[in-house]
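Enquirer: Sequence plus predicted model, see below.
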Amino acid sequence: MTPPLTTATPRTTPHPPAPGCPERPCVTELRLSAFAGHRGTAFPLGPCTLLAGPSGSGKTTALRAYEALAGLGGGARLDEVFPDPAACVPERARPDAQRRRGFRIGCTADGPEGPVRLDLAVQAEPELRVVGERLTSGRRVLLETALRDPGRRAVQAAWHNGGSVPVTRAPLPDDRLGTALLPLRVAGKTEGQRQVLAAAEQMVVALRSVFACDPLPGRMRTPAPAGSGHLLTGCDNLAGVLWRTREECARRHGLFVAAVRAGCAGTVTDVLAEAAADGTVRGSLDRGDGYRTGFGRLGDGELRYLALALVLLTGPGVLEVDPAGEVPAALQTLTVLADGFDRALDVPQRTELLRLAARMGERGHIRWVGAVSDASWAAGEEGITVVHLEP
């Protein structure tokens, strides 16, 4: 296993502790120890966080790393979350004598068990595989894995036992996150085993339920299929999902209309989703005077605003996410990753969405991580964590 990772924290704007975080597991720090253009970097994450910096500062890279950890926490294979592993290797990193190169990422999840830290070392070349993983709580190492035999597709794992035998050793697959596999391997009979299970569950629950959102206005202007199910990452099927949410909860739809009214030009009395004879659904804004503006006539900023507001006012049951089904929804937190959050939005729209995200974050149900080129417009807003990145 690699030695303990060191981190260098970018300049941040302080934020108050997240209400409800001890009861709801949540990721409070993302670490890119050696990942693409990042080295020794740590990002503190609050209920509502903005990663701010110019093009090339690594904002998108950070969000992709977070999304990859979320996928691993949900049981995905390495090749599913890192389709281009060579791009994750730090720039100018030289291979060792065995021609191996890799990267290191990690995170901290806070919750009932206190801060739990996960650090992961991945070999990208010549074969994609986990070469080391460490799960710690305080000063105690709960799980540690290492690649002992390069000829085997497994890592040797050791986890805290707390019984007559202090450590249990067994092989684990080298293409998955060991922490996510612990509930299938640990019996939970001793106090030490229960501690391992609780910490692993906290980490997995904190990582799951992530929705990466980047609305694509060009696709949102076309009618959506009726019964289109969950909202897609690009929000292509916004009108179809709106058809569903409008019928499911009148109160939530009322909040959505109020948010749209604050961010769109002209009078807005309702946001409609109407079925057409061809089986599609078309969205429109009701202007209250008998006139309706179809989504096809709205500008890019208005459509992105509509989509992001709907995301903030819905949840895992509406979005295309992978929640931890074995954990009650009341104990889970949805994390939204919004790359290019400020794209095509004017300052009033950005501010309104940020305030909405902060209000939802206060309740503990949702966390928001958005990438912006400049965050000066957010100065003075309460409950916002701003992380400044430099190229």
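Expert: Good, I have the coordinates. These numbers were taken from a predicted model, which means no experiment stands behind them.
Enquirer: For the rest of this, base every contact and every neighbour count on C-alpha atoms.
Expert: Will do.
Enquirer: so how far is the first residue of stretch 371-380 from its last?
Expert: This stretch, stretch 371-380, spans 18 Å end to end (Cα to Cα, to the nearest Å).
Enquirer: brain fart, stretch 331-340
Expert: Chord length of stretch 331-340, first to last residue, is 29 Å (Cα to Cα).
Enquirer: quick one: contacts of it?
Expert: 23-26, 59-60, 63, 67, 205-206, 208-214, 315-316, 323-324, 364-373 (Cα atoms under 8 Å, 6 or more residues apart in numbering).
Enquirer: Can you flag the buried ones in those?
Expert: Buried residues within the contacts of stretch 331-340, defined by neighbour count using 16 or more other Cα atoms under 10 Å: 24-26, 59-60, 63, 67, 205-206, 208-214, 315-316, 323-324, 364-373.
Enquirer: any idea which residue sits dead centre in the protein?
Expert: V210 (4.0 Å; Cα atoms, centre = their mean).
Enquirer: if we can go back for a sec, mind listing which of the contacts of stretch 331-340 are in strands?
Expert: C26, V210, F211, A212, C213, I366, R367, W368, V369, G370, A371, V372 (DSSP state E).
Enquirer: Take this one as well and set it beside the first:
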Amino acid sequence: MTVSSVTSPEAPAAAEARPDRPGVTELRLAAFATHRRVRFPLGPLTLVAGPSGSGKTTALRAYEALARLGGGATLAEVFPDPVTCVPERARPDAQHRRGFRIGCTVDGPEGPVRLDIAVQAEPELRIVGERLTGGGQTLLETALRDPGRPVVQAAWHTAGSSAVTRGPLPDDRLGTALLPLRVAGRTAGERQVLAAAEQMVLALRSVYTCDPSPHRMRPAAPVGAGRLLRGCDNLAEVLWRTRSECAHRYAHLVAAVRAGCAGPVADVAAEPVGDGTIRVFLDRGDGVRTHLGLLGDGELRYLALALVLLTGPGVLEVDQAGEVPAALQALTVLADGFDRCLDARQAGELMRLAARMCERGHIRLVGTVSDASCAFGVAGATVVDLEP
């Protein structure tokens, strides 16, 4: 399998200044499931295309895994069935160990920062090696020294009285995410380590995974926290909330629905009913209202994805970095099957909406598609083609 990438020639020239908001610019699958030595270049708006079985979903799975590790989750939480991540033909070593390797690069105020991790899946799940690099320096490096202990030996850049500081880190969590708790920041080297680690973690944890499930969106939704679930089960409730909170943004959503749904659309009405649930209707403008449950799968997925692109962390179910100003964060949406159930018109409208929102810098999108033609001529779109 080969990977080729194309960025729309209409995309604006990249600025030489470092980006204010950290973002993942490359995903690396050195050895992960069906992928070996594969690099995915990622822009603000990236589509991964290829035939069924080419590994599109696997790539997003690896990205989400890195995101969850960056947010502090344990390996067991992120990889409940780690053997499925091991390349099929990977042979165990003399100690019967097999594993996988993934990594990424994040660009931001500190420049490009690279993270690579090696995970042992068998006979027990653990991180056996991690490397964080930036500015021409190895900032953190870990290695498994004693298989009998649940720790790895870590060494991080100090550049003080000694070049590095050494200490143990747990083998079930990402060491980079733990550095702010272990590094004092007394020397210039330690401050460099902290800045790089914080940039990496900020980019990774600001991720929302979205895969709208039409059959779950059709029933009325109970009133709850008002944050959109990854399957968009509570779409009706979130539409009701967003309508009352931001009329300007909701007007943009109505315009998007009008462009992508069949028939006239004067408004998208969300209203509570007596049993404590919320129902949504498309107001056709002539006294006719179409209940959400009567829409087709493509219309429902289109509506849900448009809502995701037009809202933000306050509405989506995502662990936002509360200690960092919103102006310095960019939310990354992972959308597997971005064009699933959509016709050509809907896919094109959604791509143009995504391009407008990504250009503003507050949102990034990585989606998988079976057909990348919807990205042709869309400014700033990067298409990564998984060729068999």
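Expert: That came through fine. Remember, predicted model here, so these are calculated numbers, not experimental data.
Enquirer: What does the TM-score come to for these two?
Expert: Scored against TM-score structural alignment, normalised by the length of the second structure, the superposed chains reach a TM-score of 0.97; 384 aligned residues with a Cα RMSD of 1.3 Å.
Enquirer: residue ranges for the helices of the first structure, please.
Expert: Secondary structure of the first structure, counting by DSSP state H: helices at 59-73, 78-81, 178-185, 191-207, 217-220, 238-248, 250-263, 300-312, 347-362.
Enquirer: and those as CSV, adding distance to G294 of the first structure?
Expert: Shown next, in CSV, are these (distance: least, Cα to Cα, whole Å):
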stretch, distance to G294 of the first structure
helix 59-73, 32
helix 78-81, 37
helix 178-185, 45
helix 191-207, 37
helix 217-220, 11
helix 238-248, 10
helix 250-263, 14
helix 300-312, 11
helix 347-362, 20
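Enquirer: quick one: which of the ones you listed is nearest R139 of the first structure?
Expert: Nearest to R139 of the first structure among these is helix 191-207 (13.2 Å), distances taken as Cα to Cα.
Enquirer: Report the aligned residue range of the second structure for the closest one.
Expert: Mapped onto the second structure using TM-score structural alignment, helix 191-207 of the first structure spans residues 188-204.
Enquirer: Name the surrounding residues that touch the matching stretch.
Expert: 22-24, 66-68, 70-71, 106, 108-110, 113, 115, 132, 134, 139-140, 156-160, 176-177, 179-180, 183-185, 321, 329-330.
Enquirer: Go again with 7 Å.
Expert: If you take Cα atoms under 7 Å, 6 or more residues apart in numbering as the criterion, stretch 188-204 of the second structure is touched by 22-24, 66-67, 70-71, 106, 108, 110, 113, 134, 139, 157-159, 176-177, 179-180, 183, 185.
Enquirer: mean shift between that stretch and the first structure?
Expert: For stretch 188-204 of the second structure, the mean deviation from the first structure after alignment is 0.4 Å (mean Cα distance after the TM-score superposition for the first structure).
Enquirer: Can you name the residues that contact the corresponding residue of the first structure for L307 of the second structure?
Expert: Aligned counterpart of L307 of the second structure in the first structure: L310 (TM-score structural alignment). Neighbour list for L310 of the first structure: F256 [criterion: Cα under 7 Å, 6+ apart].
Enquirer: mind redoing it with 10 Å?
Expert: Residues near L310 of the first structure by Cα atoms under 10 Å, 6 or more residues apart in numbering: 231, 235, 238, 241-242, 245, 252-253, 255-257, 259-260, 304, 318-319.
Enquirer: Can you flag the buried ones in the residues you listed?
Expert: Using 16+ other Cα under 10 Å, the buried ones in the contacts of L310 of the first structure are 231, 235, 238, 241-242, 245, 252-253, 256-257, 259-260, 304, 318-319.
Enquirer: out of those, who's nearest E80 of the first structure?
Expert: Nearest member of those to E80 of the first structure, counting by Cα to Cα, is L319, at 20.1 Å.
Enquirer: per the alignment, the closest one corresponds to what in the second structure?
Expert: So L319 of the first structure corresponds to L316, using TM-score structural alignment.
Enquirer: how near is P54 of the first structure to P171 of the first structure?
Expert: From P54 of the first structure to P171 of the first structure the distance is 44 Å (Cα to Cα).
Enquirer: and if you look at E91 of the first structure?
Expert: Applying Cα to Cα to E91 of the first structure and P171 of the first structure gives a distance of 32 Å.
Enquirer: Apart from its neighbours in sequence, what residue is nearest P168 of the second structure?
Expert: Leaving out its chain neighbours, the residue that sits closest to P168 of the second structure by Cα to Cα, 6 or more residues apart in numbering is Q153, at 4.7 Å.
Enquirer: Stretch 265-281 of the second structure corresponds to what range in the first structure?
Expert: By TM-score structural alignment, stretch 265-281 of the second structure lines up with residues 268-284 in the first structure.
Enquirer: What residues of that stretch count as buried?
Expert: By neighbour count on 16+ other Cα under 10 Å, the buried set for stretch 268-284 of the first structure is V268, T269, D270, V271, L272, A273, A275, T280, V281, R282, G283, S284.
Enquirer: Can you lay out these as JSON lines showing distance to C48 of the first structure?
Expert: Formatted as JSON lines, these follow (distance: Cα to Cα, whole Å):
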{"residue": "V268", "distance to C48 of the first structure": "27"}
{"residue": "T269", "distance to C48 of the first structure": "29"}
{"residue": "D270", "distance to C48 of the first structure": "28"}
{"residue": "V271", "distance to C48 of the first structure": "26"}
{"residue": "L272", "distance to C48 of the first structure": "29"}
{"residue": "A273", "distance to C48 of the first structure": "30"}
{"residue": "A275", "distance to C48 of the first structure": "36"}
{"residue": "T280", "distance to C48 of the first structure": "35"}
{"residue": "V281", "distance to C48 of the first structure": "33"}
{"residue": "R282", "distance to C48 of the first structure": "32"}
{"residue": "G283", "distance to C48 of the first structure": "29"}
{"residue": "S284", "distance to C48 of the first structure": "30"}
